Each structure stands twice: as structure tokens, then as C-alpha cells.
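Undergrad: Need the 3D shape of this:
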Amino acid sequence: MIATDDRLFRRSARAGGIHPLQRLIGLYRRGAPETGWDVSTHGLLHDLPPETRHDGPAARPVDPPPPGAGWRIDADNLTRRVSQLPALPQAVLQALALLRSDTASDTDCAARIALDPAITARILRLANSAFYGVSGRVATIRDAVLLLGRRSIGAMLAAAAVADSLARSPLAGHPEVAATMGHFWRHALASALAAQALARGRPPDQDVAFTAALLHDIGRLVLCGYHADGLAAVRAAAAVDDADTLPFERALLGLDHAEVGAMVARHWRFPPEVVAAIAAHHGPPAGDGPVTLADLVHLADAIAHVLDLEDDPAESVPALAPSSWRRIALDDDEAQRVFGDVEAGVRALSKSLLG
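TA: Just a heads-up that it's a prediction; the model follows:
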């Protein structure tokens, strides 16, 4: 077997399986498999856990907190606090709709985006980053639309609008949120770029896939800002067995970050399919059928983790739902392209988005 970094796959190993991304990241990091490793990507399906939720049958049962522990979240109160986050500007929502319209002109789209100067500035920084290959040639939003196309601009607009709204929100002043913001954005961008790349040639639109993956962990940021003590208890409980935090969120807080993220996306009036994909990104639909948006976000999240962009000693690649893996059918060549695009994109876009 490829001697890839076992640290990233320790949870899969403890569960008695081989994570399907383990061989693929080994190919990417080392260029070629070692002699004797000839199992195809899809041949690893038998090593995946049974068709279950992401937390899987190997997860330790989590007992509910004792009465009075104080970590359970009042969902109504959290919904009210989410509703107080700055809304996305109306011009942004209208521009996103125009970019997906077959009847609106490029000029109409550019004019609508340009109504918000702060977001326009972020988009121009993104458009002129090295990632898109037109650095120095994009002076206006119309230039950006003409040179890069509506899908790229739609993705940039979503990223710029979310960054701007977070910067204006009460969360921005919370010290724990501020400390984790850089990590949040690198993971969000990596997941978004992976989902966008995976959407090429598959049913969901690339800009919608980018947006859903960009927002998939926004619930973690909200929990960090509004329920820091409860989130700390979740992390401490999960750390005992070096386990995934999701089942502990449900047991200790009463809801998980995917549900909270869906609340935020709904408040920001993103399309229902984006809201649904965020809510289901740890538990995509089982069975057969076409690739879903939740499938793309689910795998994109795992790809962002497997790239370990921050060399985090605690990093671990989450389990994959077998049905999502079958539906997407990621092969060796595509995986290498996606990994390369994501690493290059995060390097090029992080500073442009947040600067």
C-alpha cells in the first residue's frame, strides 16, 4: 500500500476500513503508486462502512448531558440570533438570479453587481488573482463577466457577499471567531473549489456547487460565536476517543452545525437546493440515482480535509457515504486535477478574498 500519511486516515483504520481517498492522495503526493498496489479506486468500495449516516456504526454511543449541564441550545433563540446577522444586499441576490438567467445580458449582470462598491472591490481582487490567469486585465465588473464567464463571477459574488456580511456581523468581534476565521475561510474555499471542479460534467451547476460548499461549515462559525462553551464541551468529549464531533453536537447541543448552517443559508436567501445540501452534507441521500448537490459537498469537504492545507496535527479525513462515492465515481485522473486545482486556488484566492 502507498505509505501516505496514516495520521489523516486513523479513524478509518480504527473502524477496520481503507478510506477511498487514501490511495488517491498518495498518488498525488508521490506521483505514482508503489509496486503491488493495483486495487482500483472503485475496488475500494467494499472497505467503506455500511450505508449509514456519516458518523457510522463505529462511533461510540453518546449519552445526553446530565440535567442542568447548560449546553442544550434553544433553537428558537438561535433562530432569532441568526436572523440578526446582516442580510445579503438585495443587489447581490438580484445579481445572482440574473447570472443564472438565460435572458439577462452580461451588461445587466455587471450593472447590478456594481451597485455594491464593497463587494465589487472584492470581486475585482478575486478576478485579478493569479488563479484565473487574467491578472491586471480586469478593471470593471463587465470585464470580469466577459473574460471569466458567468459561472466564475457567480461563485466570486457568493464568496464576496458572504465575506462582507460576516465582516459586518456581531460574530466578527468575537475573539474565538476571529481566531478561527482564517482556518474557516481556507477550508471553505478549498471545499468550494473542490465542489466546483467535481460539478464539471455532472448535473448540479458549478456556481451552485461552489456556493453550497463555501457555506457548508458556516454553522460551526455561528456555534463558535454564540455557544462557545457548548462547542468547547463538544470538542473535549470528542477528543477522548479522537472521534468526529458531529454526534457529540447532536447529543450535547441538541442540533449540529449542518442544521445551523442551513438556518444561516435560509436567512441569506440562498436557493432551497443550497440550504438542503448544507443540511445534508454529512448525510447525503442513500441509494441509487443521479449525483446530488449534497453528494458534491460531502466529497468536497473530505477532499479539503485530505489536502491538509494547514498541516494540522489533529486533522482527520471524514468518512464517505458509499452511495455518494458510487454516484460521483471519481477516477484517478480527475482526482489529481481536482487536488491540484484546489491547492492552487486556495493559495491564490485567500488573500484576494479577505484582503
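Undergrad: CA only for contacts and neighbour counts going forward, please
TA: Noted.
Undergrad: what sits against residue 211?
TA: Applying CA atoms under 8 Å, 6 or more residues apart in numbering, one finds that residue 211 lies in contact with 155, 158, 159, 192, 274.
Undergrad: Report the separation between it and residue 20.
TA: 25 Å (CA to CA, to the nearest Å).
Undergrad: With residue 353 instead?
TA: Distance from residue 353 to residue 20, counting by CA to CA: 32 Å.
Undergrad: go on, residue 256?
TA: The gap separating residue 256 from residue 20 is 26 Å, by CA to CA.
Undergrad: How about residue 335?
TA: From residue 335 over to residue 20 the distance is 11 Å, taken as CA to CA.
Undergrad: okay, which residue is most central for this structure?
TA: Most central in the chain under CA atoms, centre = their mean is residue 213, positioned 3.5 Å from the mean C-alpha point.
Undergrad: Please generate a structure for the following sequence too, so the two can be compared:
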Amino acid sequence: MLNLSPEAILASLPKLPAFPRIVTQILAVLDDDNASLSALVNHLQRDPVIAGRVLSAANASQFAHRTLGGVSSAVSFIGMRRVREIVLTTSMLDFSRNLRVPKFFWEHSLAVGICTHELAREFNLDEDRALVAGLLHDIGKLWMAYLHSQEEQKVEDILSSQPRPLCEVEREVFGMDHCAIGAIIARYWKLPEEIIEAIVEHHRPNRPDLGKLAAAVHVAEAICNGLDLPLRNDNQVIEISVPALQALEMDWNADMSDLLGRVDARFQHARALVQ
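TA: Next comes the predicted model:
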């Protein structure tokens, strides 16, 4: 057992790749469209990979009747909301993949980010924060896999032979679960408290005062595992928390075929876009 401490985790964070500055810029200027546009344009001018993905998304649109050759025209064509989504997703997934962890980790983060984003649209949450919260909900697991791969593999081995709650096994092996580790990392990055709560509580969503964003991430992870996004033999379909559904005012028995279809289609498209 590692018996990790918050101080040890904080001391290890400089070993991680740099957190994408554009993510915190977007989160800081959500209420200022002009500032948001300026931050995005500056970032796109410096990052040809993201610029190329914005162009690709614009040219792939069903409404594109001609090839768009410049970033500014692409931004005007697909709109700020879609550009922010592409920039946030691309930045966070590139960060995850720079950690050199198995492909499943960043694909799972992508799926939960997209599903949380769709739930935000359905239940009147901030869409950018929802996307970031979903993409980052397992940042603690990424830290585990990057810095302590042997112990992370031990967790996987235990779970494959003994079906038990993930966080319980992590606490046995690490002395702390990925939710608690993720919260320490998110606070170090100065992310909004609403996102930190989602990282901490997505496996423990039974508080009666649970925030809507934390509830959305919990529900999104359950939906993605149920849809096998991404496909893995040991996907665990977690029990849906009643307080989480109540926080979202969501009827689990309602027809969700449209929502599930959008999540599946967007995941397949986004995965192809960032390959």
C-alpha cells in the first residue's frame, strides 16, 4: 500500500504535462463572449493541430456547400459554441494522451465529457463547464496510471478477480481513491469548485444537496458504461443515484432514445476527429 498523502500528490504534479492554459482561459471568460473569442483566436493561431480540427469540423458540416480555407471563416461558419467545444475537447484529450496511458482512459473521458455536455443541454447547465467536468472526471485515475502504473495494474487485477467497488480497491492499494486525488489536482489547477465537486462526488452521488453538475457527471458515466462507450469487456454499469436524478429533475423512465443516439453519434465522430 502506498499510503499517499495530499502533500505527496502536490509534490508530484510538476511531473505531469502542462495543463492546457486555454481550458482555464475559456472557463474564466464564459460570460464574456468577446474575451472568449479573443482567447480562442489567439490559441488557434498558435496551434495548427486544433486549427485543423476546427476547419475539418466546419468542412464536414452538412451545411458546408463549399470548402472553407481559413480559421476565421470556419469560426464564423460553425459558431463560437462549437469552436469552444472543439478546443476544449482537443486540448483535454491531447493532455490525457500526453500522459501515455492506455487508449481506453482518454476514450472513456471523451465519452463521459460528451454525455455530460448533452445532459447540460437537456437540463440547463453550463455546457462548457459540463464538458470539462466530464473530460476531467477521472483525472485521478490518469495520475495513478502515469506515475504509479504497477499499483494501478494491481487495482485492475484485483477487480478482475474480485468484483468490488473501484474506489474501495483504490483506497486499499493507494491509500486514497481517484476521486480524492482528482480533487487535489483540480484545486492545484485552480478549476471552479463546481467542477471539483463533480470530480469528487461522481462515485458518491447520494448527498441530498448534490450539485447538478456532479449529478450530471455521475449519470453520464452510467450511460456511457451502459452504451459500452468505449467498448471494454469489464465496463461496470453503476447503479443510478436517486439524489442525482432528483438534482437534475430527470425521469429515468422517460424515452431517452434521442439523447442516447446523440451521445453515441457524437462520440464516434469526435473519436475520429481527434485520432
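Undergrad: returning to that earlier point: so what corresponds to the residue nearest to the centre of structure 1 in structure 2?
TA: For residue 213 of structure 1, the equivalent position in structure 2 is taken to be residue 134, counting by TM-score structural alignment.
Undergrad: Count the residues that sit near the residue nearest to residue 155 of structure 1 when sequence neighbours are not counted.
TA: Leaving out its chain neighbours, the residue that sits closest to residue 155 of structure 1 by CA to CA, 6 or more residues apart in numbering is residue 207, at 5.0 Å. By other CA atoms under 10 Å, 26 other residues sit near residue 207 of structure 1.
Undergrad: sec struct for residue 207 of structure 1, please.
TA: Here residue 207 of structure 1 takes the helix state, with states given by DSSP: H, G, I helix; E, B strand; the rest coil.
Undergrad: ok, now which ones touch it?
TA: Going by CA under 8 Å, 6+ apart, residue 207 of structure 1 touches 151, 152, 154, 155, 196.
Undergrad: Most neighbours out of those, which is it?
TA: Using other CA under 10 Å as the neighbour test, the contacts of residue 207 of structure 1 are led by residue 196, with 29 neighbours.
Undergrad: Show me what that one aligns to in structure 2.
TA: Alignment note: residue 196 of structure 1 maps to residue 117 in structure 2; criterion TM-score structural alignment.
Undergrad: gap between that match and residue 141 of structure 2?
TA: For residue 117 of structure 2 relative to residue 141 of structure 2 (CA to CA), the value is 21 Å.
Undergrad: hmm, back to that, okay, and the common contacts of residue 335 and residue 20 of structure 1?
TA: A shared contact of residue 335 of structure 1 and residue 20, defined by CA under 8 Å, 6+ apart, is any residue touching both; here there are none.
Undergrad: Comparing these two, which residue is more hemmed in?
TA: In this comparison of residue 335 of structure 1 against residue 20, neighbours counted by other CA under 10 Å, the higher total goes to residue 20 at 24 against 20.
Undergrad: How much space separates the more buried one from residue 306 of structure 1?
TA: When CA to CA is the yardstick, residue 20 of structure 1 and residue 306 of structure 1 sit 11 Å from each other.
Undergrad: Check residue 205 of structure 1 too.
TA: The spacing between residue 205 of structure 1 and residue 306 of structure 1, counted by CA to CA, is 24 Å.
Undergrad: which one of those two has more residues nearby?
TA: Regarding residue 205 of structure 1 and residue 306, a neighbour count based on other CA under 10 Å identifies residue 306 as having more, with 21 against 16.
Undergrad: which secondary structure element contains the more buried one?
TA: When secondary structure is defined by DSSP states H and E, residue 306 of structure 1 falls within helix 293-307.
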